[in-house]
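> Sequence unavailable; structure follows:
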């Protein structure tokens, strides 16, 4: 997997799933305004991923025109329990950099599993993505969006209900479709 495949698949997932099913009512505006940074790291271990995370956090500090960053790491933390454990280190980095309360890290993974759910539960697809990634958010922007939303507390239960209605099989197919669409494009480019 290279950047030319990973970013289009991730972007398609954001467009088709996150925005298409309105899982995050705040995402569309930033994507349309081109204020979402998609970046792929070649990190293949936790230390390299922490370095990439630090680089992206500092970039957010230096470049206010970037609203949010999706740090995609297809080679690191493929195993969800390891990924989930790494989130503590990501939060620790925020503390170390004195950025706690300025940024937060949201989590997405192909095998995401909420506590007390079965691995194949449809509701896990609210946080399942084509590749493991860390979503870097500006706290102030998030708070402003939350303050202006009429029912922010209703978002998670609505998303769970929607995922359960659509079903795990359909969501698995949609996620696979994000990958296949970019594979097809990549193959067409090679034949051009």
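Thanks, I have the structure now. Values in this document were obtained by computation on a predicted structure and should not be read as measured data.
> Please make it C-alpha for all contacts and neighbour counts, starting now.
Fine.
> Show me where the chain has its helices.
Remark: helices assigned in the chain by DSSP state H are 3-13, 27-32, 46-62, 80-96, 139-147, 155-166, 168-191.
> Can you lay out the ones you listed as CSV showing mean neighbour count and distance to residue 104?
Below are those laid out as CSV (neighbours: other C-alpha atoms under 10 Å; distance: least, C-alpha to C-alpha, whole Å):
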stretch, mean neighbour count, distance to residue 104
helix 3-13, 19, 20
helix 27-32, 14, 16
helix 46-62, 16, 10
helix 80-96, 15, 8
helix 139-147, 13, 6
helix 155-166, 15, 18
helix 168-191, 15, 25
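> now those helices as JSON lines including distance to residue 39?
Shown next, in JSON lines, are those (distance: least, C-alpha to C-alpha, whole Å):
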{"stretch": "helix 3-13", "distance to residue 39": "7"}
{"stretch": "helix 27-32", "distance to residue 39": "14"}
{"stretch": "helix 46-62", "distance to residue 39": "9"}
{"stretch": "helix 80-96", "distance to residue 39": "17"}
{"stretch": "helix 139-147", "distance to residue 39": "20"}
{"stretch": "helix 155-166", "distance to residue 39": "26"}
{"stretch": "helix 168-191", "distance to residue 39": "16"}
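> pretty sure residue 111 is touching residue 130, no?
No. Contact criterion C-alpha atoms under 8 Å: residue 111 and residue 130 do not qualify, at 9.3 Å.
> dropping in the other structure now:
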């Protein structure tokens, strides 16, 4: 898997699914302003991937949000199993605590086989967090708090997203999620 292909496919997903379906109403502006970094990791061990994520956190820390708002860490060579990915997220949370980034950054998670607790794998609502590759979104908490202050009823976002993906036709799902077997 080439880095450029993984980055292109992730940007396509970001544009068509995340922004195109308005699953994240806050993504359009930073995407338009080129403030979203897609950092593709070829790590093959948890240690390598944690080191890669730490470098990305430090880069976010070293730049103003106007220059770099957020980073999508895309994993191409490991964490294909959703349970392994889910367990790895605990390590990322521990990294945030260890590096005193708790309260500064938070993560959002995306995976080709994403499955919310209490759902079946084929449930449409899982599409809201399905991406071409295992992806860890590094988010500035201050930026999130800032945009949430001006967004009416942010608690409705998950329900709106579920309704949006449930309304997709099979043809639309196949077009938007070509990396999934539907």
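Ah, there it is. In this text the structure is predicted, and so the values were computed from the model without any measurement.
> Looking at residue 111 and residue 130 of structure 1, which is more packed in?
For the pair residue 111 of structure 1 and residue 130, the greater number of neighbours falls to residue 130 (26 against 21), based on other C-alpha atoms under 10 Å.
> The more buried one -> structure 2?
Applying TM-score structural alignment, one finds that residue 130 of structure 1 aligns to residue 132 in structure 2.
> Just want the most central residue of structure 2.
residue 137 (4.1 Å; C-alpha atoms, centre = their mean).
> Distance of the residue nearest to that residue when sequence neighbours are not counted relative to residue 52 of structure 2?
Distances taken as C-alpha to C-alpha, 6 or more residues apart in numbering place residue 72 nearest to residue 137 of structure 2, at 4.5 Å, with adjacent residues excluded. Using C-alpha to C-alpha, to the nearest Å, we find residue 72 of structure 2 at a distance of 12 Å from residue 52 of structure 2.
> Residue 10 of structure 2 too?
Applying C-alpha to C-alpha, the value for residue 10 of structure 2 to residue 52 of structure 2 is 18 Å.
> same check, this time on residue 77 of structure 2
Distance from residue 77 of structure 2 to residue 52 of structure 2, by C-alpha to C-alpha: 13 Å.
> which residues are common contacts for these two?
Shared contacts of residue 77 of structure 2 and residue 52, defined by C-alpha atoms under 8 Å, 6 or more residues apart in numbering, comprise 41, 43.
> still on that earlier bit, list the contacts of the residue nearest to the centre of structure 2.
70, 71, 72, 73, 107, 108, 109, 110.
> One more: residue 164 of structure 2?
Shown in contact with residue 164 of structure 2 (C-alpha under 8 Å, 6+ apart): residue 21.
> Counterpart of it over in structure 1?
So, by TM-score structural alignment, residue 164 of structure 2 is matched to residue 162.
> on that earlier part again, include neighbour count and distance to residue 5 of structure 2 when you put the contacts of residue 137 of structure 2 into CSV, please.
Converted to CSV, those look like this (neighbours: other C-alpha atoms under 10 Å; distance: C-alpha to C-alpha, whole Å):
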residue, neighbour count, distance to residue 5 of structure 2
70, 23, 20
71, 23, 17
72, 26, 15
73, 23, 14
107, 18, 24
108, 12, 22
109, 18, 20
110, 25, 18
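> Which of those fall in strands?
Among those, the members found in strands (DSSP state E) are 70, 71, 72, 73, 107, 108, 109, 110.
> how much space between the residue nearest to residue 137 of structure 2 and residue 150 of structure 2?
Counting by C-alpha to C-alpha, the gap from residue 72 of structure 2 to residue 150 of structure 2 is 24 Å.
> ok, residue 78 of structure 2 - how many residues close by?
Residues lying near residue 78 of structure 2 (other C-alpha under 10 Å) number 17.
> That one matches what in structure 1?
That one, residue 78 of structure 2, aligns with residue 76 by TM-score structural alignment.
> any idea how far the nearest residue to residue 179 of structure 2 once chain neighbours are set aside is from residue 120 of structure 2?
Among residues not flanking residue 179 of structure 2 along the chain, residue 132 sits closest, at 5.9 Å (C-alpha to C-alpha, 6+ apart). Residue 132 of structure 2 sits at a distance of 19 Å from residue 120 of structure 2 (criterion: C-alpha to C-alpha).
> now do residue 87 of structure 2
In this structure, residue 87 of structure 2 and residue 120 of structure 2 are 19 Å apart, going by C-alpha to C-alpha.
> which ones are touching residue 3 of structure 2?
Here residue 3 of structure 2 is in contact with 40, 41, 42 (C-alpha under 8 Å, 6+ apart).
> The second one and residue 144 of structure 2, how far apart?
Distance, residue 41 of structure 2 to residue 144 of structure 2, by C-alpha to C-alpha: 25 Å.
> can you check the last one too?
Per C-alpha to C-alpha, residue 42 of structure 2 is found 28 Å from residue 144 of structure 2.
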